[in-house]
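Engineer: below is the sequence, then the predicted model.
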Amino acid sequence: MATRSPFRLGTRGSPLALAQAHEVRRRLGDAHAELAEDGAVEIVVIKTTGDRIQDRALAEIGGKGLFTKEIEEALLADEIDAAVHSMKDVPTWLPDGLVVEHILPREDPRDAFFSPHGDSLAALPAGARVGTSSLRRQAQVLIARPDLTVEPIRGNVDTRLDKLAAGTVDATLLAVAGLRRLGKAGRITAALSVEEMLPAVAQGAIGLEIRENDERSRGLLDAICCRDSGLRVAAERAMLETLEGSCRTPIAGLAELSDDGAGLRLRGLLAMPDGSAVFRADLQGSVADPIGLGKALGQELLASAGSDVIDAITGH
């Protein structure tokens, strides 16, 4: 009898991306006996434009879609069965024929702070240099501490921490989720509260993208999907889509479920990259309509900022 083709997971080749792909493979094996066998789930590494260009900020080279484009092309060409993404890297617009319907249980969405000077932005000396290529982090750093200097810094976790150790910068920020998935959480100086540093939309969430008409993949992934994480990500991404956000726009957002699981609280932030203007919104809604909640909060932020500020923030 012919053996069935392996289930192919497409992923970037960074240590974090591979850790996420292995997590998906482990969860699939736990959920389906036939996928627990050796070779039943294949991890296919695909190099993306965002991985190839490391010397410039994402905003300069086209935004976060540069981490998904080549993987989506492989998916459309039937070279893989599912794409494994960090959802914070996925644009709100997807190519025709592709869908993201499955979100794994979300990791800690907070930002990790690293510095030999203390455990918060407040502890940094005047004029200290904070290394980050994220406009979201840059804006919130400068909102809290206008006296600090933000310097662009890209690369994987070890590259960024090596630059900190070498004294190139005085502090840096990374996602707690990625550090936990890499087994490096013990190196975190402190996890910043969401009040101090609101996370990126969908930070800590792994999403699985498939072809819309691929019922085999959909059926296999249904077993590892987390409903609550999906609701939270849907609300946050609806807010982002309403704001037409990109890597050129400092936007933050976090949705959290109420204790009874019936409600959602969504917080959002829109800012100037230099921290000179910031707009915040905080709304409650029902889990029955996370997208409606996200759109409503996005509209509230747009109304608060006004067209002139929006044009200034987005560069239109």
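Structural biologist: Now that the structure is in, tell me what you want to look at. Residues are numbered from 1 along each chain as shown.

Engineer: switch to C-alpha atoms for all contacts and neighbour counts from now on
Structural biologist: Will do.

Engineer: in stretch 120-132, which residues are buried?
Structural biologist: Within stretch 120-132, the residues that count as buried by 16 or more other Cα atoms under 10 Å are 120-121, 124, 128-132.

Engineer: do the same with stretch 46-65
Structural biologist: 46-50, 57-58, 63-65.

Engineer: also this one, for the comparison:
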Amino acid sequence: MKKIVIGTRASKLALWQAEHIQACLEKRYPSLEVVLEKITTQGDKILDTPLALVGGKGLFVKELETALLEGTIDLAVHSMKDVPTVFPEGLTLSVITERDDPRDAFVSRTGKTMAEIGPKARIGTSSLRRQAQLLAHYPEWEIVSIRGNVQTRLNKMEELQLDGIILAAAGLRRLELAHLITEYIEPATMIPAIGQGALGIEIRENDSAVAEMIAFLADETTSRCVRAERTLLRTLEGGCQVPIGGYATSDAAGNIALEGIVASLDGQEVIRHSARGNDPEALGNAVAQTLLDNGAREILDVVYNQ
């Protein structure tokens, strides 16, 4: 191949991610022309409605997947936390890259930490997962729904005079905004989103040339951990934005530790379970089944029927 076209959303963070993959390909294949195709998704257009009410995370990938199927682009770069667990026929997730910091981060408007801002704080986030876990620890906080790219959310924090907002640490780091982070939120307090911090590359299922070309970008340890997390999500049937978190780590021997959480939207009910294993899919399914058996099924039924 002499040319390859990467599909990407047009936000600064999405462009950073696509340009990172572009640079890796250009370094590996000096004679290859790598072009970026900017595509606007429904998730980028609808900013005044919570994702859970308008179709969930799939809103950020549908137009990219259409371009793949039509042959307009050769691959699409996604944040793994935005990728649904089921792909359209003919498409596949070919590569998961090495993970950046998976944690959530608290950005304070006043410089105060979460413990310092008091019981009547107003915190901005559009994520039901973040909302539920925040309220579990700080039940008197007011959660204000804000959507948009990183800069939009930072601007809304000022405009709405919020005490702070929650963002993915990896996104802030990639945009060279880590200095804005007041504190990193450890998984013990807030389990991250499925796949948070990793990038995924989606291609056409029968495109062996592109698959071979990008195979060097895959990170085996991250891939195994994210597969466990995504199996957890798929077994829980978390197809739209739901209060589900999952985070897996791997030791030197390849053993995976996975912790999952399902919480009610008000944070009053929190179901957590962790386990270890060697098979990512079997582990993800086992943790999910235990969560369901321990009360997660009832919580999710309420969320889906709202």
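Structural biologist: Done, it's in. Owing to the predicted nature of the structure, the values given are computational and were not obtained by experimental measurement.

Engineer: hang on, the earlier thing: which ones among the buried residues of stretch 46-65 of the first structure lie within helices?
Structural biologist: Among the buried residues of stretch 46-65 of the first structure, DSSP state H puts 49-50, 58 in helices.

Engineer: wait, which of the residues you listed is closest to Ile313 of the first structure?
Structural biologist: Using Cα to Cα, Leu58 comes nearest to Ile313 of the first structure of these, at 16.3 Å.

Engineer: corresponding residue for that closest one in the second structure?
Structural biologist: Residue pairing (TM-score structural alignment): Leu58 of the first structure is matched to Leu51 of the second structure.

Engineer: tell me the contacts of its match?
Structural biologist: Counting by Cα atoms under 8 Å, 6 or more residues apart in numbering, Leu51 of the second structure touches 43, 57, 126, 240-241.

Engineer: okay if I get those residues as a markdown table plus distance to Leu13 of the second structure?
Structural biologist: A markdown table is the format used below for the contacts of Leu51 of the second structure (distance: Cα to Cα, whole Å):
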| residue | distance to Leu13 of the second structure |
| --- | --- |
| Gly43 | 14 |
| Lys57 | 16 |
| Ser126 | 17 |
| Cys240 | 22 |
| Gln241 | 20 |
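
Engineer: who's in contact with the equivalent of His78 of the second structure over in the first structure?
Structural biologist: Taking TM-score structural alignment, the alignment pairs His78 of the second structure with His85 from the first structure. Contacts for His85 of the first structure (Cα under 8 Å, 6+ apart) come out as 11, 17, 68, 206-209.

Engineer: which element is His85 of the first structure on?
Structural biologist: If you go by DSSP states H and E, His85 of the first structure is part of strand 82-86.

Engineer: how far away from the center of its chain is that strand?
Structural biologist: Relative to its chain's centre, strand 82-86 of the first structure lies at 12 Å (Cα atoms, centre = their mean, to the nearest Å).

Engineer: now do stretch 84-101 of the second structure
Structural biologist: Centroid separation between stretch 84-101 of the second structure and its chain, computed with Cα atoms, centre = their mean, is 12 Å.

Engineer: hmm, back to that, from the contacts of His85 of the first structure, which two are the most distant?
Structural biologist: Ala17 and Glu209 (14.4 Å).

Engineer: between these two, which one's more packed in?
Structural biologist: Comparing Ala17 of the first structure with Glu209 by neighbour count (other Cα atoms under 10 Å), the higher total belongs to Glu209, at 27 against 21.

Engineer: map Leu68 of the second structure across to the first structure for me.
Structural biologist: Per TM-score structural alignment, Leu68 of the second structure is aligned with Leu75.

Engineer: which residues touch that match?
Structural biologist: Neighbouring residues of Leu75 of the first structure by Cα under 8 Å, 6+ apart: 10, 81-83, 210-211.

Engineer: let me know the closest of the residues you listed to Gly263 of the first structure.
Structural biologist: Nearest member of the contacts of Leu75 of the first structure to Gly263 of the first structure, counting by Cα to Cα, is Ile210, at 28.8 Å.

Engineer: residues touching the nearest residue to that closest one once chain neighbours are set aside, list them.
Structural biologist: Once flanking residues are discounted, Ile210 of the first structure sits nearest to Ala82: 4.9 Å by Cα to Cα, 6 or more residues apart in numbering. Shown in contact with Ala82 of the first structure (Cα under 8 Å, 6+ apart): 8-10, 75, 208-211, 217.

Engineer: burial measure for the alignment partner in the second structure of Gly183 of the first structure, as a count.
Structural biologist: Under the alignment (TM-score structural alignment), Gly183 of the first structure pairs with Glu176 in the second structure. Residues contacting Glu176 of the second structure under the criterion other Cα under 10 Å number 10.

Engineer: strands along the stretch 1-150 of the second structure, start to end?
Structural biologist: Assigned by DSSP state E, counting those that start in this stretch, the stretch 1-150 of the second structure shows strands spanning 3-8, 33-38, 75-79, 91-96, 104-108, 122-124, 142-144.

Engineer: would JSON lines of the contacts of His85 of the first structure with distance to Ala165 of the first structure be doable?
Structural biologist: Output for the contacts of His85 of the first structure, formatted as JSON lines (distance: Cα to Cα, whole Å):
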{"residue": "Thr11", "distance to Ala165 of the first structure": "30"}
{"residue": "Ala17", "distance to Ala165 of the first structure": "24"}
{"residue": "Thr68", "distance to Ala165 of the first structure": "31"}
{"residue": "Ile206", "distance to Ala165 of the first structure": "29"}
{"residue": "Gly207", "distance to Ala165 of the first structure": "33"}
{"residue": "Leu208", "distance to Ala165 of the first structure": "35"}
{"residue": "Glu209", "distance to Ala165 of the first structure": "37"}
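
Engineer: centroid residue for the second structure?
Structural biologist: Lys81 (1.9 Å; Cα atoms, centre = their mean).
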